[in-house]
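Chemist: Quick check, what structure comes out for this input:
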Amino acid sequence: MRNISDVIEDYLKQIIQSSNSDVVELKRSEIAESFECVPSQINYVINTRFTLEKGYLVESKRGGGGYIRIIRLKPKSNQELIKEMDLVANQPLTQQSAFDLVERLKEEDLITEREKRLMLKVMHRDILDIPLPHRDLIRSKIFKELLTTIKMHG
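Modeler: This next block holds a predicted model:
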């Protein structure tokens, strides 16, 4: 059975897709009410599933009339997306950030499902079995090399 976070994520993505815009404004309290959960559950989903690495920008206004604005970032081209990801990978990459970037490559059809699984495997902490912060540095270097390969053969 799927957990509530997955259901909320799917619901929010459906709202974004069905709107004719890449920007949606939502009331946290209304979403929490419709899913019979606390507003902090909505915050958790938004903070973990709608990140910059996954292609979203989130703005939030707290308080009584508070809202959440989710903006779907759409690069002008595949080359622009790769360039943006390359810039992100100039910093050490956590496993989650790297996985989010790879998932975005798949969503944008720049890699196949098989390539996605291979990329996730080589960047997993079990494979990069070295102490932090070196592990995140090496992960970013691996990711940048994979991006270069995608750029050259894509």
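Chemist: hey, let's count contacts and neighbours off CA atoms from now on
Modeler: Noted.
Chemist: Can you tell me the closest non-neighbouring residue to Met119?
Modeler: With CA to CA, 6 or more residues apart in numbering as the criterion, Met119 has its nearest non-adjacent residue at 7.3 Å, and that residue is Val102.
Chemist: got the residue ranges for the helices in this structure?
Modeler: Secondary structure of the chain (DSSP state H): helices at 4-18, 28-34, 39-49, 78-88, 95-107, 113-122, 134-153.
Chemist: Now show me the structure for the sequence below, then we'll compare the two:
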Amino acid sequence: MARLSDVIEEFIKSMLESSDELKLQIGRNELANHFSCAPSQINYVLTTRFTVDKGYYIESKRGGGGCIIISRISCSCNKNLLDIIIEKIGDSITYNSAVQIIDGLFEADIISDREVDILKAVINDRNFTEFVDNRNKVRANIFKSAIIVIFNEN
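Modeler: Purely as a prediction, here's the structure:
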């Protein structure tokens, strides 16, 4: 049985896919009522499942009942997205965090299946057996270099 967070995530993603726009405007309280949950549950899903590294940008509007605008990051803002991803990678990154970024880029149609496979192979822990103490730092440097090359070709 799927967790409520998974159900909410899939519901929002299906709304985004059925929309002609790259943006979706929803009311947090209305969504919470729809799923019979607390608004904080909606916040949790938005902050953990719809992040920049997964290809989404969230805006919160106050007043008039308030709403949340979820935008898919499109390829037209690749330079800005590249800067955000490089900052997110930072000086050190775990394999799982890097995979989240890769999967988000794929989900946003920014990288191909092949690029996903290559990136995951390159950043795999098996490649860093000689750098056990510094593997996350080495991974970050390699990952940033590969992402820059990919973005410069797109």
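Chemist: TM-score for the pair, please.
Modeler: Here the TM-score for the pair of chains, by TM-score structural alignment, normalised by the length of structure 1, is 0.72; 148 aligned residues with a CA RMSD of 3.3 Å.
Chemist: Highest mean neighbour count out of the helices of structure 1?
Modeler: Mean neighbours per residue, mean count of other CA atoms under 10 Å, is largest over the helices of structure 1 for helix 95-107, with a mean of 20.
Chemist: now that helix against helix 39-49, angle please.
Modeler: 70 degrees (axes from the mean of the first three to the mean of the last three CA atoms, to 10 degrees).
Chemist: For Lys74 of structure 1, give me its contacts.
Modeler: Counting by CA atoms under 8 Å, 6 or more residues apart in numbering, Lys74 of structure 1 touches Gly55.
Chemist: And it, how close does it get to His153 of structure 1?
Modeler: Per CA to CA, to the nearest Å, Lys74 of structure 1 is found 22 Å from His153 of structure 1.
Chemist: hmm, back to that, same list, the helices of structure 1, but as TSV with distance to Gly55 of structure 1 please.
Modeler: As requested, the helices of structure 1 are exported to TSV (distance: least, CA to CA, whole Å):
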stretch	distance to Gly55 of structure 1
helix 4-18	12
helix 28-34	20
helix 39-49	10
helix 78-88	10
helix 95-107	7
helix 113-122	17
helix 134-153	16
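Chemist: Find the residue at the geometric middle of structure 1.
Modeler: Lys54 (2.0 Å; CA atoms, centre = their mean).
Chemist: who's in contact with the spatially closest residue to Gly104 of structure 2 that is not a sequence neighbour?
Modeler: Residue nearest to Gly104 of structure 2 in three dimensions, not counting chain neighbours: Lys54, with 3.2 Å by CA to CA, 6+ apart. Under the criterion of CA under 8 Å, 6+ apart, the neighbours of Lys54 of structure 2 are 100-105, 107-108.
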